[in-house]
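Undergrad: Return a 3D structure for these sequence lines:
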Amino acid sequence: MLRLKAKYRITSRFAFFSVFVGFLFWSFFLDSHSYIAFKRHEKELKQLKRVHEQHRISIEKNRQRLKELSENNGDLEKYARERFYMKKRHEKVFVVMEE
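TA: Sure thing, here's the model as predicted:
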């Protein structure tokens, strides 16, 4: 009888261990909230934060440029001519492209 209990004790330990390993495998690799998915989302979040910071800097530069252009009409005309190739009547504009 004692020998029979020892046999069941070993198999029950093995069963608990198997269930525990199976649970860890499931939670780390197969679940929708797995560790791999967590790392993937964390990487994506870091990338989105970098893009957000770049856009914030770009917006700040554009606000500064808009402020400068609204204060001085000479700069506004220069900016329009350079950027949008605007011209006055009876004026010819030549655009030189570098190769």
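
Undergrad: contacts and neighbour counts: CA atoms only from here.
TA: Fine.

Undergrad: ok, for residue 70, nearest residue in space, not its chain neighbours?
TA: Distance criterion C-alpha to C-alpha, 6 or more residues apart in numbering; nearest residue to residue 70, sequence neighbours excluded, is residue 76 at 7.2 Å.

Undergrad: I misspoke; the intended subject was residue 81.
TA: Nearest residue to residue 81, sequence neighbours excluded (C-alpha to C-alpha, 6+ apart): residue 87, at 6.5 Å.

Undergrad: I'd say the one you found and residue 77 touch.
TA: No: if you go by C-alpha atoms under 8 Å, residue 87 and residue 77 don't touch, sitting 9.5 Å apart.

Undergrad: Please generate a structure for the following sequence too, so the two can be compared:
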Amino acid sequence: MSVFKHKSKFLKPFKNVFIIILVVFIVWMLFFDANSWLIHHELNSDIDDLESQKEYYQKEIEKDKKAIKKLSTEEGLEKFAREEYYMKRDSEEIFIIEYEDSLKTTDNE
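TA: Alright, predicted model coming up:
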């Protein structure tokens, strides 16, 4: 009998119907409802990820705008063509010097 009296001490608040309804309501709202805390937490983490992606893409847009601004001038376009596509004028010769460690071989790929 003493075991039941000891347990009833802890279960005494749960004998009230209102407390039982409140506990069920809280559990329902935290875990099972369409607007539950778990879903809000997941959505907030998705928002944080999207905001970090937004910052990344804004930085990339700024870098691209700077590159476009450089390429819009005659000198910038010529520099790009010379560096990337090894273009030259008719009266020029181009010598490309590659170092051994910059060459792609099967050993250092």
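
Undergrad: Show the secondary-structure elements that whichever strand or helix holds the residue nearest to residue 70 of the first structure is packed against.
TA: Take DSSP states H and E as the rule and residue 76 of the first structure turns out to sit in helix 73-84. When contacts are defined as 3 or more C-alpha pairs under 8 Å, 6 or more residues apart in numbering; DSSP states H and E, helix 73-84 of the first structure packs onto helix 35-71.

Undergrad: Please tell me how far residue 26 of the first structure sits from residue 12 of the first structure.
TA: 21 Å (C-alpha to C-alpha, to the nearest Å).

Undergrad: How about residue 52 of the first structure?
TA: Separation of residue 52 of the first structure from residue 12 of the first structure (C-alpha to C-alpha): 54 Å.

Undergrad: Tell me which residues touch residue 8 of the second structure, please.
TA: Neighbour list for residue 8 of the second structure: empty [criterion: C-alpha atoms under 8 Å, 6 or more residues apart in numbering].

Undergrad: Okay, and it sits in which element?
TA: Assigned by DSSP H and E, residue 8 of the second structure falls in helix 2-11.

Undergrad: what's in contact with the helix holding residue 76 of the first structure?
TA: Contacts to helix 73-84 of the first structure, defined as C-alpha under 8 Å, 6+ apart, come from residues 68, 69, 70, 86, 87.
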